[in-house]
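In: please find the sequence and the predicted model below.
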Amino acid sequence: MTLEVALAEFLTHLGLERNASDKTVKSYREDLTQALGFARERLKQGSVAPADWTTRLLRAFVAWLHEQSYAKSTIARRLAAVRSFGKYLCRQGVLQQNPALALRGPRLEKKLPHFLTVADVQKLLAAPDASAWAGSRDRALLETLYSAGLRVSELVGLDLADADLNDGVVVVRGKGKKERLALLGPAAVSAIQAWLPERAALLQRAGADSPAVFLNKDGGRLTARSVGRLLTGYLRLAGLDPRTSPHTLRHSFATHLLDAGADIRGVQELLGHKSLNTTQVYTHVTTQRLQDSYRKAHPRS
């Protein structure tokens, strides 16, 4: 078996058995296709055999990525993909040992997530003109993003059947198609309830039928790209940081909860994080803010 054939099987395994999202499978495909392309060129062969997949070859691949001036984060992702592929090949009996385990990735700088202050979030949520159908929808979706701490893919994937507005909960399908319950505050519930009659009228005008909560002008499901575009407009309108993305509202949700004393494991569950380490980055944000305040205010700091 060539590693090109093994890659096709690995990608199928990710999608069907591991429930990886299409985006995750696409990333693995791109990363590993590049690694195999490098190997073929270096070995001057039409395909890569398991015996060719050595630590020495993979070390040369990582060095080449550095020479091509790839970002450290990209190199780390490529290396993680190669490690996962090696682990799979060992489980399948194609390799005896994973040659990627001996490789060290680049040291990544810890970037603290960008977030909005509570006052800035209030400005943003007030920006849509809720008297128009599009503004009513946009107010509801921004309130939902912030109130529930959703990923934008989770937001646009919401169906009416997923929402229980009486109890203020929604069923969310997150990474790896895992389901979790997310909470909606009174402001988000109220905004969605105001949007629903507009949504029904829109479907009637468009002669369309859709289970999605958030719709475009033609009655179809709103896309993640559309949410990004409309957010850009409201940021400009509210005079807020243009670096803000839909994911910033998720960062803001977590940071504000921890600032207010929420339990980190509860926040982890609400965010749908598999590992507590992923959630802990937000504790660094709140700690840094405390330190900044201390340095500014304490007479002996």
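Out: Thanks, I have it. Numbers count the residues shown, from 1 in each chain.

In: use CA for all of it now, contacts and neighbours both
Out: Fine.

In: show me the helices in the stretch 1-150 of the chain, by range?
Out: Assigned by DSSP state H, counting those that start in this stretch, the stretch 1-150 of the chain shows helices spanning 3-16, 22-43, 55-67, 72-91, 118-126, 133-148.

In: then this one, side by side with the first:
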Amino acid sequence: MTPDHARQIQTFLQANAAETDAARNTQLAYARDLTDFAGWVETRGREMMQAERADIEDYLVACDAQGLSRATRARRLSAIRQLYRFAFEENWRADNPALQIKGPGKDKRLPKTLTIAEVDRLIEAAQRPGRDQIRDTCLMQLLYATGMRVSELVGLPVSAARGDPRMLLVRGKGGKERMVPLSPPARSALADWLTRRDAMVQAQNQKTGAPPSWFLFPSHSREGHLTRHRFYAMIKTLAVAGGIDPGRVTPHTLRHAFATHLLAGGADLRAIQTMLGHADISTTEIYTHVLEDRLRDLVLDHHPLARRRGTA
């Protein structure tokens, strides 16, 4: 495998681990799958970032010819899809060649989520006195109030938060922008953090003479803002402090909780799609599992035959 391919795969795996909290075995499987795919592409004299849809389809045919199981082929396509989605987001290439490829299929698993009480405990843990209390409270309130992806949250420009906004402008995948509403607790936490942040940035600038950071959550990282890895570690610490199994809590879990709790409360699926930044409504429809209990209760409470049966 070429050094460029190795670097691209490693960069993707690190970002994927921070955002999705995939199990170590899954990460290792993705590494093996993508290494195999990269080697196959190289036999065609191509670079991974130059591969087209036909190349990926031919690779899947070759996997089938090798006798690989349906589950293995589905996992390999999943890894390839995620790699090219990441490549598109990072501007490594201008499209995602795997986007429209249909795989062998596998059962859909419901996303991991948290109860409202568990989210409350995470936020309460962030509010406990400490050096980063104001920042962590703001991060948690914003994440749960908006359902942002962690990369969108940590990369927010400070300009988006000025003026006590009721809505935040978020730049999502592919540079697409969307507006997300802020809850009163999120607005309050944001105002507190802005005051604290501006004082810290001003003191740092006076000390070093560096220009002011334009990020809402500045740091000394290479990116200039709080990293996804640092946020991942923070949320695990809050889970422990809140008495929740840290294995169940990731930044993406809070995004799932946002969507699940909104839908359970009666929100429109299309509105949730817009707030999550999903390009396709089918991606959002996985959350409809939460409607089952609510719809059953509606029938039992309001259908005339159900009422008659209950009073018979």
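Out: Sure, I can see it. Keep in mind the model is a prediction, meaning the values are calculated, not measured.

In: picking that back up, so which of the helices of the stretch 1-150 of structure 1 gets nearest L184 of structure 1?
Out: Among the helices of the stretch 1-150 of structure 1, helix 133-148 comes nearest to L184 of structure 1, with 5.5 Å by CA to CA.

In: in the closest one, what counts as buried?
Out: Neighbour counts over helix 133-148 of structure 1 (16 or more other CA atoms under 10 Å) mark 133-134, 136-148 as buried.

In: which one among those residues gets closest to S293 of structure 1?
Out: Of all the buried residues of helix 133-148 of structure 1, S293 of structure 1 sits closest to Y146, with 25.4 Å by CA to CA.

In: tell me the counterpart of G228 of structure 1 in structure 2.
Out: Alignment note (TM-score structural alignment): G228 of structure 1 maps to Y232 of structure 2.

In: distance of the residue nearest the centre of structure 1 from L249 of structure 1?
Out: Geometric centre of structure 1, nearest residue: R151, 5.8 Å, by CA atoms, centre = their mean. According to CA to CA, to the nearest Å, R151 of structure 1 stands 9 Å off from L249 of structure 1.

In: common neighbours of those two, please.
Out: Counting by CA atoms under 8 Å, 6 or more residues apart in numbering, the residues touching both R151 of structure 1 and L249 are L145.

In: need the nearest residue in space to D301 of structure 2, chain neighbours excluded.
Out: R307 (6.9 Å; CA to CA, 6 or more residues apart in numbering).

In: in what helix or strand does the match of G228 of structure 1 lie?
Out: helix 228-241 (DSSP states H and E).

In: matching residues in structure 1 for the helix or strand just after that helix?
Out: Per DSSP H and E, the first helix or strand lying C-terminal to helix 228-241 of structure 2 is helix 251-264. Mapped onto structure 1 using TM-score structural alignment, helix 251-264 of structure 2 spans residues 246-259.

In: list the buried ones in the matching stretch?
Out: By neighbour count on 16+ other CA under 10 Å, the buried set for stretch 246-259 of structure 1 is P246, H247, T248, L249, R250, H251, S252, F253, A254, T255, H256, L258.

In: how big is the offset of it relative to structure 2?
Out: Following the fit onto structure 2, the mean deviation recorded for stretch 246-259 of structure 1 is 0.6 Å by mean CA distance after the TM-score superposition for structure 1.
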